[in-house]
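Asker: turn this into a model:
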Amino acid sequence: MQRLEALTWDHPRGYSALAAAARLQAFAESGLSIAWDKQPLEGFESHPIADLCARYDLVVLDHPHVGEAVAGECLRPLEEVFGAQVIARIEADCIGPSLASYRFAGSHWALPLDAATQVMACRTDLTDGFTPITWDEVTALSALTGKVALSLAGPHAILSFLSIAAAYGEPPAAADPDILVSRETGKAVYDLMLDLASRSPLSVREKNPIGILQHMALHDDVILCPLVYGYVNYAAPEQGRPIAFHNAPRQMTGGRPGSTLGGTGIGISRRCPVTPELKRHLLWLMSPEVQIGFIPSHQGQPSLRAAWQDAGVNARWGRFYENTAETLEAAYVRPRHNGYIAFQTRASALLRDAIDTCASAPGIIDQLQTMYREHRVAGGER
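Answerer: Now for the predicted structure:
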């Protein structure tokens, strides 16, 4: 019996399907055993990947960690494990950049078991069915009700900033990897965030996306969060009111829904002995029948496009998938160079402090740019 130690994140979306798969009788009969540990969401977002790979055979990670992982030589490239043709087929079947986001330095480094991006969460029972489409409409609803919340805790202040910049026509660091965002776009995005934050309910100020969605399901003081990572579980929660999920806001009708890709992938650490049984299990998790059936039925959020388009899956989960698929297809992929995660942490803290003190935009945008360049250089990018 081959026994592997594995780590995922502590939420039903990140854990339940993996743990259930490991308990299947057919899995036990294959001669493979996987023990899944859990870590809090905050640890998942910031814990050094090399340390995790030294302790675990399989590690669930977010794509911005791949530059750090490559620098630490702690993950196996998927092409080495499965072959380039298999990876190309999976990439073609995945929704949006779910697998492409794990490509760095010429290889892919994790299988995208889970797909997610920032979308709009709305208590439509409290908005008379109205759902904003543009950022102007979000601002108007905020001014009218005082019940529109920004997600700013942890890394989410800078993630919201990146998403709005993408909606405003300037995906950060896309045109020039050395320039995070132009001063003009940066100022427009920051001023929008500053305005919305001035009326954002204090009850969710310190909460991560899970906390915000839990709060929205149970309380009526937040009727809309325009950018929050989608959790299908809250479209049909066990407690509270269902939350309607829709595409992220656009600068104008017909424009790009600005959103920063999230989701998770399963990485194979260098310490892991790759056997035929392990390869079969991982490819089984990525198969259409599992992505459409097994994973959604165990509170997971699949990564194959076929699952997001499936009528039965959408009927079970309040049309979560079909209502947000456009946003995921167009999601912005963050930089993945070594050092990006440290930048993300510092930049979010900077933005929160700036919003709390109503600091002027030009100085904040310059500080963000300087910080971004420093971390690129520190990570070995030139």
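Asker: all contacts plus neighbour counts: C-alpha atoms, from now on.
Answerer: Noted.
Asker: can you tell me which residues contact residue 223?
Answerer: By C-alpha atoms under 8 Å, 6 or more residues apart in numbering, the contact set of residue 223 is 122-124, 126-127, 147-148, 216.
Asker: need the buried ones from the residues you listed selected in ChimeraX.
Answerer: Buried residues among the contacts of residue 223 (16 or more other C-alpha atoms under 10 Å), as a ChimeraX selection:
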select :122,123,124,147,148,216
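Asker: from the contacts of residue 223, pick the one nearest residue 269.
Answerer: Closest approach to residue 269 among those (C-alpha to C-alpha): residue 216, at 37.7 Å.
Asker: which parts of the helix or strand encompassing the closest one are buried?
Answerer: Using DSSP states H and E, residue 216 maps to helix 209-218. Neighbour counts using 16+ other C-alpha under 10 Å place 209-210, 212-217 of helix 209-218 among the buried residues.
Asker: could I get the residues you listed as TSV with distance to residue 2?
Answerer: Putting the buried residues of helix 209-218 into TSV (distance: C-alpha to C-alpha, whole Å) gives the following:
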residue	distance to residue 2
209	36
210	35
212	40
213	39
214	39
215	42
216	43
217	42
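Asker: and which of the residues you listed is nearest residue 36?
Answerer: Nearest to residue 36 among the buried residues of helix 209-218, with distances taken as C-alpha to C-alpha, is residue 210, at 20.9 Å.
Asker: and the gap between the closest one and residue 217?
Answerer: To residue 217, residue 210 is 11 Å away according to C-alpha to C-alpha, to the nearest Å.
Asker: kindly report the same for residue 16.
Answerer: With C-alpha to C-alpha as the criterion, residue 16 and residue 217 are 21 Å apart.
Asker: sort out for me which of the contacts of residue 223 are in strands.
Answerer: Counting by DSSP state E, the part of the contacts of residue 223 found in strands is residue 122.
Asker: another sequence for comparison is provided below:
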Amino acid sequence: MSGMTWNHARGLDPLVAASARWVELGGAPIAWEARSLQDFEHYPLDDLARRFDLIVIDHPHVGQIVKQGCLAPFLDTAQLAETAAGSVGRSYESYRFDGRQWALPIDAAAQVQAYVPDRIDAPPASWDEILALGRAGRLACPLRPPHALMTLFTLCGQLGGSPDSIGDRLFDPEVAGEAYERLLELAAVVREHARTQDPIAVFEAMTAPDSRLAATPFIYGYANYARAGFRPHRIAFADLAPLGPAGVAGSALGGTGIAVSALGKHIAEATRFAAWVASGAVQAGLYAAAGGQPGHDRAWRDAQVNAETHDFYAATRATLEAAWLRPRHDGYMAFQEQASALLDDAILLGAPAAATVAALNELSNSFASTALRR
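Answerer: Coordinates of the predicted model:
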């Protein structure tokens, strides 16, 4: 069998380790390949399904998957019920669409805070503290598309108005207008090259020996960087700063799920592996030990898993449990790509809030496939 995931220790190493154990248990070998984070987010899934038996995906792809018919749905079983019951937040639900389960969560993430405990005692607790760190040249934030859009989503949620993923208008103009103004403030106090940085690039910059960067207020958590010795400086993680009436709620849900190609020759075996690797015992055991960031509650509550990551999971769980589920209808991924480019230009030019939010809503409506929204 063959599998495709994303090229980072968190994405590849635990699957390689799990596959080795799978062979020891009598299963078929699995050869894994990996793509860059940007390629992972944009490469056509139907093409991957022709080449690989197992594919790690993002949940916003599921509407497109239903239309293309390129993945095999999981049948409800007792093992899947255990995985569903162990979902961290809406991770399991995020891969359920049109009445079927298209992937199983093996990685849970949302935008949280991160800081370098060697340089700062605690993460900023207010918007003023965030901006003050920025003015001092000690703040980072990944704004490379689509991460600025993810931060806009999260800010909307914190301000009490998460985007309406199933309605006729994605953004509430008043809430999103305020969120956009804050995003402009944030962009003005971080380094200009933030527009070219994804989360991995920010973490690498923060952990460099000569870096002054102390914190980032909105970033997808990476448990690897919380481990001692992974990089010259360890990263600590925390729930979002409570910037509005919703507190830590509203972070844009991320993470990944493992899916089975409907076009491969090993559907039954691939399905068995996917269900096994997503189970609580594997997630809390060898998957976490191999540097993975599990999607199962059993791992998030495990004392050893937390100890090895300096309480990464315990420190960010409240944000994960209250994270917002992005739209998943067919057409959303095209919207996300174009909206991210639109927002990137708006931030660069300092475009007015009302016009920017209106343009985003118009773009969303042009891609919305209401018949497939669930």
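Asker: how near is residue 51 of the second structure to residue 31 of the second structure?
Answerer: From residue 51 of the second structure to residue 31 of the second structure the distance is 12 Å (C-alpha to C-alpha).
Asker: overlap in contacts, the two.
Answerer: The contact sets of residue 51 of the second structure and residue 31 overlap at residue 2 (C-alpha under 8 Å, 6+ apart).
Asker: helix or strand right after the helix holding residue 216 of the first structure?
Answerer: Using DSSP H and E, the first helix or strand after helix 209-218 of the first structure is strand 224-229.
Asker: next, the mean deviation of that next one compared to the second structure.
Answerer: Comparison of strand 224-229 of the first structure with the second structure after fitting gives an average deviation of 0.9 Å (mean C-alpha distance after the TM-score superposition for the first structure).
Asker: and that strand, what does it pack onto?
Answerer: Judged by 3 or more C-alpha pairs under 8 Å, 6 or more residues apart in numbering; DSSP states H and E, strand 224-229 of the first structure is in contact with strand 118-122.
Asker: beyond the strand it packs on, next helix or strand please.
Answerer: Note on strand 118-122 of the first structure: by DSSP H and E, the next helix or strand toward the C-terminus is helix 135-145.
Asker: check the mean deviation of the following helix or strand past that following helix from the second structure.
Answerer: Following helix 135-145 of the first structure in sequence order, the next helix or strand is helix 156-167 (DSSP H and E). Its aligned residues in the second structure lie a mean 0.7 Å from helix 156-167 of the first structure after superposition (mean C-alpha distance after the TM-score superposition for the first structure).
Asker: mind reading off the mean deviation between the helix or strand just after helix 156-167 of the first structure and the second structure?
Answerer: The helix or strand immediately downstream of helix 156-167 of the first structure is helix 183-197, counting by DSSP H and E. Here the mean offset of helix 183-197 of the first structure against the second structure after fitting is 0.6 Å, by mean C-alpha distance after the TM-score superposition for the first structure.
Asker: which residues are in contact with helix 183-197 of the first structure?
Answerer: The contact list for helix 183-197 of the first structure, computed with C-alpha under 8 Å, 6+ apart, reads 139, 142, 148-150, 161, 164-165, 168, 170, 355, 358, 361-362, 365-366.
Asker: closest one of the contacts of residue 223 of the first structure to residue 101 of the first structure?
Answerer: Minimum distance to residue 101 of the first structure across the contacts of residue 223 of the first structure is 27.7 Å, recorded for residue 122 (C-alpha to C-alpha).
Asker: not counting sequence-adjacent ones, nearest residue to that closest one?
Answerer: residue 224 (4.5 Å; C-alpha to C-alpha, 6 or more residues apart in numbering).
Asker: report the distance from stretch 39-48 of the first structure to the chain centre.
Answerer: Distance of stretch 39-48 of the first structure from its chain centroid, counting by C-alpha atoms, centre = their mean, to the nearest Å, is 13 Å.
Asker: swap that for stretch 25-41 of the first structure, please
Answerer: The answer for stretch 25-41 of the first structure is 24 Å, by C-alpha atoms, centre = their mean.
Asker: quick one: end-to-end length of that stretch, please.
Answerer: 30 Å.
Asker: and it, what's buried?
Answerer: Buried positions in stretch 25-41 of the first structure, judged by neighbour count with 16+ other C-alpha under 10 Å: 32-34, 36, 38, 41.
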